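A.B. asks: Below are the sequence and a predicted model; questions follow.
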Amino acid sequence: MRESSGAFEESTDIVTILRVPKSGGIPTTKARVVRWFKKEGSKVRQGEPIVELETDKVNYELDSPVAGVILKIIARADAEVPVGDPLACIGERGETLPEL
């Protein structure tokens, strides 16, 4: 596992799993998905904001750590997701999704 753009991610082949990051310096154990800026199947650029998250202290936009396509959105809007848990899978069309 490595840290990129503040979001923990791991790669299986070329699929990147976007995870809820630990907010720098803010003690939090979970985040709520406020809204997605992109839909499944949408192309994203590296560094482009794709989801807004909310903690007890702050709302923030999480950027895509890689360029590709949102293959699957795992955490829907309004879901509370623990730090480190997956939000979405990003890769290229036709790639096999990892088991989560």
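C.D. replies: Looks like it came in fine.
A.B. asks: can we go C-alpha only for contacts and neighbour counts from here?
C.D. replies: Will do.
A.B. asks: can you list the residues that contact the strand or helix carrying V33?
C.D. replies: Per DSSP states H and E, V33 falls inside strand 30-36. Counting contacts by Cα atoms under 8 Å, 6 or more residues apart in numbering, the residues outside strand 30-36 that touch it are 20, 50-56, 75-83.
A.B. asks: Just the buried residues of those residues.
C.D. replies: V20, I50, V51, E52, L53, E54, T55, A75, E80, V81, P82, V83 (16 or more other Cα atoms under 10 Å).
A.B. asks: Show me the residues you listed that map onto helices.
C.D. replies: With helices taken from DSSP state H, there is no overlap with those.
A.B. asks: Comparison target below:
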Amino acid sequence: MSMIEVRMPQWGMNMTEGTVTQWLRKVGDSVEEGEAIVEIEAAKAANVVDAPVTGILAQILVEEDETVAVQTAICLIET
């Protein structure tokens, strides 16, 4: 088993940070590759981040309403 970091994406050249608005899965949930797992707001636009792999959502590193820089690890998925 290994842990995969899911990072805050950068959707535009000027995006420097994003805010987690809602986790769509909770710790311990199984997730499928390509499945939406979290909603992020950046520059007044909301987007979802999809699971990059199939596995278990092992740890949430950034809580709802928390703002972090682009490329910050936001959760860990155990494969």
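C.D. replies: Happy to help now that I have it. These numbers were taken from a predicted model, which means no experiment stands behind them.
A.B. asks: what's the TM between chain one and chain two?
C.D. replies: Overlay of the two chains. TM-score (TM-score structural alignment, normalised by the length of the second structure): 0.93; 79 aligned residues with a Cα RMSD of 1.2 Å.
A.B. asks: coming back round to it: quick check, nearest of the buried ones among the contacts of strand 30-36 of the first structure to E61 of the first structure?
C.D. replies: E52 (4.3 Å; Cα to Cα).
A.B. asks: Which residue comes closest to that closest one once chain neighbours are left out?
C.D. replies: E61 (4.3 Å; Cα to Cα, 6 or more residues apart in numbering).
A.B. asks: Tell me the counterpart residues of the helix or strand hosting that neighbour in the second structure, please.
C.D. replies: Per DSSP H and E: E61 of the first structure is located in strand 59-63. The aligned range for strand 59-63 of the first structure in the second structure is 46-50, by TM-score structural alignment.
A.B. asks: just to revisit the earlier point, which two in the buried ones among the contacts of strand 30-36 of the first structure are spaced the farthest apart?
C.D. replies: I50 and P82 (18.2 Å).
A.B. asks: The second structure: strands as residue ranges?
C.D. replies: Listed in chain order, the strands of the second structure (DSSP state E) span 3-7, 17-23, 30-31, 36-42, 45-50, 55-60, 67-69, 73-78.
A.B. asks: ok, A75 of the first structure touching D85?
C.D. replies: No. Between A75 of the first structure and D85 no contact is recorded; they are 9.2 Å apart, counting by Cα atoms under 8 Å.
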